[in-house]
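Undergrad: Quick one: sequence and predicted model below, then my questions.
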Amino acid sequence: MRLPGCPQDGPRSAAVARRLVRTALATWGLEEHIDDAMVVITELVSNAVSHGRLASIRVIVSRPAENRVRLGMVDRSKVIPMMRTDSNGDQLRGRGLVLVDSLTERWGTDLYQWGKQVWGELKCEPAR
């Protein structure tokens, strides 16, 4: 799903991305993982909107394995996001990837000739 990616569209883009992720996880019977997925996709969208400053971004939700869900954000920026481990002073921003790192089994960046995908994988088992 392609979303607006301009900074002024950030809250709307994140809301649309959260709806997409919520719907996918509910369809797959993975409702107990929705809260963590909401935080992850919100942070990925926020980073793409804040740092990419491009006209559009794309959200990808997939299941690369039965027990995993991959949440991805694709944009045309080639700037690789870096996880901040410093305190960043009193600023509240700049720690999104720390959240992504703590909530996902793994995360990373795939570079393309025209941009990148930043993704995180949640380990998910369907409710029994």
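TA: Cool, got the structure. Numbering: from 1, shown residues only.
Undergrad: Every contact and neighbour count from this point should use C-alpha atoms.
TA: Will do.
Undergrad: what's the neighbour count on residue 64?
TA: Each residue near residue 64 was counted by other Cα atoms under 10 Å, and the total is 10.
Undergrad: Does it touch residue 70 like I think?
TA: Yes: taking Cα atoms under 8 Å as the contact criterion, residue 64 and residue 70 are neighbours in contact, 6.8 Å apart.
Undergrad: quick one, helices of the protein?
TA: When assigned using DSSP state H, the helices of the chain occupy the ranges 10-27, 34-47, 96-103.
Undergrad: One more to weigh against that first structure:
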Amino acid sequence: MIASELVTNSVAHTPSRFLQVIATRLTEDRVCVIVADTSTASPSSGSASQDDEHGRGLAIVEAIADRTGTDTFVWGKRSWAELTTAPPPGS
């Protein structure tokens, strides 16, 4: 769900024709999901009303993830979210 919301945000709110999705296991029970695109505009949480069909994506990511952020570079940005997971089987 986090990857889907970050990708949707990139597609809907930037002119980027290129994006990259990366999922990295940071530790046995921590995962980071990253979506990078070529826009330097930082994403912002919407303020959706109860009847709005859009504007909740980043709020959902922030509710699910333990940490979120955006890093800006000369070439664009990467939006990321870290979360705790169950350890892999057999750990």
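TA: Done, it's in. Owing to the predicted nature of the structure, the values given are computational and were not obtained by experimental measurement.
Undergrad: can you tell which of the helices of the first structure is closest to residue 80 of the first structure?
TA: Of all these, it is helix 34-47 that lies closest to residue 80 of the first structure, at 10.7 Å by Cα to Cα.
Undergrad: Helix 96-103 and that closest one, what's the angle between them?
TA: 150 degrees (axes from the mean of the first three to the mean of the last three Cα atoms, to 10 degrees).
Undergrad: could the helices of the first structure be laid out in TSV, adding mean neighbour count and distance to residue 2 of the first structure?
TA: As requested, the helices of the first structure are arranged in TSV below (neighbours: other Cα atoms under 10 Å; distance: least, Cα to Cα, whole Å):
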stretch	mean neighbour count	distance to residue 2 of the first structure
helix 10-27	18	9
helix 34-47	21	12
helix 96-103	17	21
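Undergrad: Switch those helices over to a markdown table; also include distance to residue 3 of the first structure.
TA: Compiled in a markdown table, these are given as follows (distance: least, Cα to Cα, whole Å):
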| stretch | distance to residue 3 of the first structure |
| --- | --- |
| helix 10-27 | 6 |
| helix 34-47 | 10 |
| helix 96-103 | 20 |
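Undergrad: Lovely, talk soon.
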